[in-house]
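**Q** just need the structure, nothing else, for what follows:
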Amino acid sequence: MAGRIKDEDIALVRERTAIADVISEHVTLKSAGGGNLKGLCPFHDEKTPSFTVSPSRNVYFCHGCGQGGDAIKFLMDTDHLTFVEAVERLAGKAGIQLRYAEAGPAPVRQQQGQKQRLIAAHQAAAEFYAEQLGSAGARPAREFLAQRGFDKSAAERYGCGFAPDAWEQLTRHLRGRGFTSQELVTAGLAREARSGSLIDRFRRRLLWPIRDISGDVIGFGARKLLEDDDGPKYLNTPETPLYKKSHVLYGIDQAKREIARQGRAVIVEGYTDVMACHLAGVPTAVATCGTAFGTDHIGVLRRLLMDTDAFAGEIIFTFDGDAAGQKAALRAFEDDQRFVAQTYIAVGPENMDPCELRLARGDTAVRDLVARREPLIAFALRSVIGRFDLDTAEGRVAALRATAPLVGKIKDRALRPEYARKLAGDLGMEIETVQRAVHAGSGGGAVAPAPRTPVAADSPQSMVEREALKLALQQPVLAGPMFDTLGVENYRDPVHIAVRDAIAEVGGAATGASGAVWIEKVRDACADLAAKARVGELAVEPLRLDAEPDPRYVAATLARLQWGAVTGRIRELKSKVQRINPVERKDEYLALAGELFSLEQHARALREQAVGGL
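**A** Reported below is the predicted structural model:
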């Protein structure tokens, strides 16, 4: 199986991609002076342009929301693609044939043409099935949709189709379009019969095309319509090079922008539920395809929700309220601990799913279902408590043992005491007893230390740190040799420290070359999102210099950077010397005094160098 794209090819894609051309497809850009362009940010609402594009460096940055990067990152953010998907799209536009390397030592060439051929075959099949929906034989499919409240317009919006009552009609059609038998089998569109001939995989069924996050058709979901069909109620495309059911969310292509904008995803159980939610005004609905919601699906949604420890998006499940639904909710709660989004459950009246609810009570009822969501932990606790007889001491203790670990697993520690108090009330037990059980269920972990307080953003120290990092990012060839000699002890802002560590991790600024490749290399090495955002910001922020920077300016800036650290050390030494009795601790006093004298001389030299270069 092919692995990552070769670094040389990624660099070539960046080199041949004009970032202004890519961004101009989404944003109106105007000249902002200094060779930069500006426009309204596509990632947050604003009236005054703060979105800056630097064509010379092939990077962008928004001073309003902190989004930044190169053309690859822009496509990842706007179209919610993976890194590989974005590179492949840009490579296709630039006419670049990408090469892939396996995880092992031997590089191989990915059959990139195969993927495009399979996608093309699926698109042709989707068009064929959609056309068949209007045929006489497709009447049961049209009636199925109409009975569930979906008209012709809805069917067209979701590309609904019909697999005709024939054994090889699609196969013949696609062969006539130039696709080989092997391609149709690999795509999961056809299969070999017992006779050895090739036949269609789907027959006499209503079909929904399943698209990936970029909008390409990668498979189909087929619903049984006729009683004499002895197959399963739903039949999906098998696992193929395109279709991995554990990663697929139906409707993600239509829902992705609203999920990202609203910070919310609604998980429903079927294709018609997705359609019903979207048409009723809940555009963030998606569904799994023939498998339970799992870890890989969480990964897909995390990309859209920007799920981090500091961001609280919402995942809303619409499970049934019956025993199976309760079991699914508890399983989802366990999965929820793997990501940070706030998780809720919405149970329809009389256990109706969104499609049934829309038919029975209209669009407003579907929107109200989502609005009345309940925290998943509350639902899970209530479901577990319901298994025990709370009228007996044994029942209450057993219920506590079953529920305390659930409260202990709540990722937001501020919520644990509140749910512990609620649990105590529900069980009729003393709060101290419940709190001890919850603490034991959480593992009794120590409280994390408080983060280091950063210096003020507009302080002289912070400004000089920014300037030094800008030189390393924007002018690595010029500034690198001097910049790399200074350690991280010269920085006080934790975010700047993280950026400085990232530069050191990739080999230092002296190893870089001006442009997007170098900036992305540093960004990728950053340990957290704040540092990544700061790299993007500093990459386009003008230097505090009217002319082109030269070695004297670099030396002056780095002297100012050192001066801040040296003067801080001087203050510490002065305080320590003042607290020492020079008679009782003569040797220590003399050593500190000598170090202080040396540092003061160094500080004066740095100050002269800083002033002389500006």
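
**Q** going forward, measure contacts between C-alpha atoms and count neighbours the same way
**A** Noted.

**Q** what segments of the stretch 101-250 of the chain are helices?
**A** 112-132, 139-147, 152-157, 169-176, 181-187 (DSSP state H, counting those that start in this stretch).

**Q** so which of those helices is nearest Arg500?
**A** helix 112-132 (37.8 Å; Cα to Cα).

**Q** in what helix or strand does Leu590 lie?
**A** Per DSSP states H and E, Leu590 falls inside helix 586-612.

**Q** packing partners of that helix?
**A** Secondary-structure packing of helix 586-612 (3 or more Cα pairs under 8 Å, 6 or more residues apart in numbering; DSSP states H and E): helix 551-579.

**Q** any idea how far the helix it packs on is from the middle of the chain?
**A** Helix 551-579 has its C-alpha centroid displaced from the chain centroid by 41 Å (Cα atoms, centre = their mean, to the nearest Å).

**Q** now do the buried residues in stretch 61-70.
**A** Across stretch 61-70, burial judged by 16 or more other Cα atoms under 10 Å covers Phe61, Cys62, His63, Gly64, Gly66, Gln67, Gly68, Gly69, Asp70.

**Q** mind checking the end-to-end distance for that stretch?
**A** This stretch, stretch 61-70, spans 9 Å end to end (Cα to Cα, to the nearest Å).

**Q** try stretch 352-369
**A** 10 Å.

**Q** off-centre distance for that stretch?
**A** With Cα atoms, centre = their mean, you get 30 Å for stretch 352-369.

**Q** got a list of contacts for it?
**A** For stretch 352-369, contacts defined as Cα atoms under 8 Å, 6 or more residues apart in numbering pick out 148-149, 268, 272-273, 275-277, 279-282, 318, 320, 346-348.

**Q** buried ones among these?
**A** Among the contacts of stretch 352-369, those classed as buried by 16+ other Cα under 10 Å are 148-149, 268, 272-273, 275-277, 280, 282, 318, 320, 346-348.

**Q** please narrow the residues you listed to those residing in strands.
**A** Val268 (DSSP state E).

**Q** Arg387: which of the buried ones among the contacts of stretch 352-369 is nearest?
**A** Asp320 (17.7 Å).

**Q** before we go on, could you also do this sequence so I can check it against the first one:
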Amino acid sequence: MRSLFGEDLKRRVREATEIVDLIRSYGVELKRAGRNWKGLCPFHQEKTPSFNVNPEGQYYKCFGCGKSGDVFSFVMAHERVEFPDALRMLAERANIRVEVDPAAVAQAKKDGDWKSYLYRLNRSAAAYYREQLQGGEGERARAYLKRRGISEEMWETFGLGYAPASGNGLVRRLQAQRAPVKALERAGLVGLREDGTPYDYFRDRLMFPICDQQGREIGFGGRVLEEGEPKYLNTRETILFSKGRSIYGLHLAREAIVEQRRAVLVEGYTDVIVSHQFGFRNVVAALGTAVTADHTRVLRRMADEVDVLLDSDAAGENAAERSLTVFFQEALPARVVRLPGAAKDPCDFLLAFGREKFAEALRERQELFDFKFARVARTHDLSKPDGIAKAAKELMDLVSLAPDPVRRAAFRREVAARLNLPEHELRFAQPVKVAVAQGEGGVEEVSQPEHSLAHAEREVLRWLFHQPAWILTTVGEVDLTGFAGVSERLIAKALLAAVDAGRLPPQAPDLTPDSHSLSGLVAREVLAGLEPEADLFAGKVLDEGDLERARAVCVALAEEGPKFARLKPEELFEMLLTALRRERLEHELSEAKRAVAAARARGDASELEAAERREQDLQMTLLRASKAWPRRPRRMAAT
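**A** Model (predicted):
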């Protein structure tokens, strides 16, 4: 997606913002520590300073919690905003006028016009469903709502409606307004028969409009009134609606969540509605029982903690455990709330026992780890060695998901204490991330290379960060644009863009040419180019997570120099290039073997012959090259 802001604006804002002054303006006390500045991390609690700021590279890194980035990353993390808002805030701080890219504005207007039309269609559909709820055909739906104890005030507040059983009422209404069938289908409001004629997607269902945070209808949930499957039916995925990102009732709960800094997450539509009816305005629901990382990221912007209150049956227990994994991965504090008694869900409980009992249940919250341990203790016999071993593995699998090394270490001590095991015997599961740099407060965490070729590519980049005088030589020897790792290719392309613009290699005669001073300057230019290069990355749809991982790798490369630093630069350069060439050939050979297997499975004789020839050629090339290469160096620590 093309950025609305020109690259010149981003660069001017970045260059006008001194990172030490910016971070100090947020109340972080920084003290000089050599070339860097150091202070207590603003993103986690600590007593010993582990938050480092590099003014030459214009980046920060905390060795305690692993957070790192540039001026934009800092504002995004501290203010809990997205990049466009961070850019505007920093531009205003630097008295720089914000201008947008006209071509991007034109495309955004085109996209926005289409989305606006789909919003209008959904709004018309919601109005139609509300009308039907009040009409003759809506009698059974009204009776159901009354049996559930939902007041008419809540019907109006949440925009409840009814989709008639006829299956063509909404189609006729919207086509009378000249809505194209294609648009109705794109909005998820209709389905198409084999002959192409449309029919209402929702039929004979109580309708719950699903809104975005601005209160605009983006989709619907429909509940059957009699027996039937599925019991609940949601709008199909559209450009407006995604089940994994949408949170029911958030537009009504947002103010209360921000005020209390706490959200209560329940399972169903009626659970949310009745909770609001009884005055619990910070209650929302994931659509279905599956909590996703996107849900937690939305809630984190408003809440400091989340209470997970799911149904008290087996499905609810299992859903709470699945939620546990996501909350651990996203490091969002969360607790489990259990409802006492026979009432299955919050709606039934509130109607049976009232507001005070519900408030009391919310106060009796259980930490997620305690909830998990209780589940494990019920599943495994902790009086026997096999049961203890299985429990330890299950608990450590969960603990290993925590991104903060301090929290992981604390939870491991807790597992050891509860199972009466030596802490050193407990192993973390295969990590998603690996530690790469030791500091006073712990370790920084950076995504592991995707494969051995990406590892070799990363080591070449590390060399260039610390020996930028070799950049032009390396460009003549290696195709950096063809790097296979996502983070590695993003960094390489940003580095090449800085070379083309004349900003690299750095010209810094006034600097002492030590490795870390130069690497900071390289990191500054690469960080500045990562976002525009992400827009140009071919063959993969990139998201903010890819950029965050690349930024973290960039900072780590600048902070830790190459191994074998005692070798002469020429020797180390040749060693790195040899490792890269070997890994690239082996990577191509692996791809060729997969192509052979695929052709054989398809039974394509000509394709199989070509694939086998390619495999044989690569094997011979690798064999000949291996004889000319020096001895394989010891593997360097992965970053």
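
**Q** so what number do they get for TM-score?
**A** The TM-score (TM-score structural alignment, normalised by the length of the first structure) is 0.55; 401 aligned residues with a Cα RMSD of 4.8 Å.

**Q** quick one on the thing from earlier: check which residues of the helix holding Leu590 of the first structure are buried.
**A** Within helix 586-612 of the first structure, the residues that count as buried by 16+ other Cα under 10 Å are Tyr589, Leu592, Ala593, Leu596, Leu599, Ala603, Leu606, Arg607, Gln609, Ala610.

**Q** residue contacts, Arg205 of the first structure?
**A** For Arg205 of the first structure, the contact set (Cα under 8 Å, 6+ apart) comprises Ala141, Phe162, Ala163, Pro164, Ala222, Arg223, Lys224, Leu225.

**Q** wait, which of those residues is closest to Val517 of the first structure?
**A** Nearest to Val517 of the first structure among the contacts of Arg205 of the first structure is Ala222, at 44.9 Å by Cα to Cα.

**Q** from Thr288 of the first structure, how far off is the closest one?
**A** Distance from Ala222 of the first structure to Thr288 of the first structure, by Cα to Cα: 14 Å.

**Q** Phe339 of the first structure now?
**A** From Phe339 of the first structure to Thr288 of the first structure the distance is 18 Å (Cα to Cα).

**Q** who has more neighbours out of those two?
**A** Counted by other Cα atoms under 10 Å, Phe339 of the first structure and Thr288 do not tie: Thr288 has more neighbours, with 22 against 17.

**Q** now do the contacts for Lys521 of the first structure.
**A** Lys521 of the first structure is in contact with Val506, counting by Cα under 8 Å, 6+ apart.

**Q** can you tell me the helix or strand for it?
**A** Lys521 of the first structure is part of helix 516-525, with elements assigned from DSSP H and E.

**Q** might you report the residue contacts of the nearest residue to Asp322 of the first structure once chain neighbours are set aside?
**A** Sequence neighbours aside, Asn351 is the residue nearest to Asp322 of the first structure in space, at 7.5 Å (criterion: Cα to Cα, 6 or more residues apart in numbering). Asn351 of the first structure is in contact with Asp320, Gly321, Asp322, counting by Cα under 8 Å, 6+ apart.

**Q** tell me which of the residues you listed fall in helices.
**A** For the contacts of Asn351 of the first structure, not one is inside helices, with DSSP state H as the criterion.

**Q** quick one: secondary structure of the residue nearest to Glu7 of the second structure when sequence neighbours are not counted?
**A** Excluding the flanking residues, the one nearest Glu7 of the second structure by Cα to Cα, 6+ apart is Pro532, at 7.3 Å. Classification of Pro532 of the second structure using DSSP: H, G, I helix; E, B strand; the rest coil returns helix.

**Q** quick one, strands of the stretch 351-500 of the first structure?
**A** 374-375 (DSSP state E, counting those that start in this stretch).

**Q** where do the helices of it begin and end?
**A** Per DSSP H, counting those that start in this stretch, the stretch 351-500 of the first structure carries helices over the ranges 354-361, 363-371, 376-385, 393-408, 416-427, 431-441, 460-474, 476-483, 494-505.

**Q** go through those helices and pick out the most buried.
**A** The highest mean neighbour count among the helices of the stretch 351-500 of the first structure belongs to helix 460-474 (a mean of 23), with neighbours defined as mean count of other Cα atoms under 10 Å.

**Q** which elements pack onto that helix?
**A** Here helix 460-474 of the first structure touches helix 476-483, helix 494-505, helix 529-540, helix 551-579, going by 3+ Cα pairs under 8 Å, 6+ apart.

**Q** touching, Gly215 of the second structure and His251? I think so.
**A** Yes - between Gly215 of the second structure and His251 there is a contact under Cα atoms under 8 Å: 5.4 Å.

**Q** between the two, which one's more packed in?
**A** His251 (16 against 13).

**Q** what's the closest non-adjacent residue to the more buried one?
**A** Closest residue in space to His251 of the second structure, ignoring its immediate chain neighbours: Gln213 at 4.4 Å, by Cα to Cα, 6+ apart.

**Q** count of neighbours near that neighbour?
**A** Counted with other Cα under 10 Å, Gln213 of the second structure comes out at 16.

**Q** related to what we said a few turns ago, could I get the helices and strands packed on helix 460-474 of the first structure in JSON lines, plus columns for distance to Arg466 of the first structure?
**A** Below are these laid out as JSON lines (distance: least, Cα to Cα, whole Å):
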{"stretch": "helix 476-483", "distance to Arg466 of the first structure": "13"}
{"stretch": "helix 494-505", "distance to Arg466 of the first structure": "7"}
{"stretch": "helix 529-540", "distance to Arg466 of the first structure": "7"}
{"stretch": "helix 551-579", "distance to Arg466 of the first structure": "10"}
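
**Q** Met429 of the first structure is nearest to which of those?
**A** Nearest to Met429 of the first structure, of those and by Cα to Cα, is helix 529-540 at 43.0 Å.

**Q** what angle separates the closest one from helix 460-474?
**A** Interaxial angle of helix 529-540 of the first structure relative to helix 460-474 (axes from the mean of the first three to the mean of the last three Cα atoms, to 10 degrees): 70 degrees.

**Q** contacts for helix 529-540 of the first structure, please.
**A** Contacts with helix 529-540 of the first structure, where a contact means Cα under 8 Å, 6+ apart, come from 52-54, 59-63, 66-69, 466, 469-470, 473-474, 495-496, 498-499, 519, 522-524, 526.
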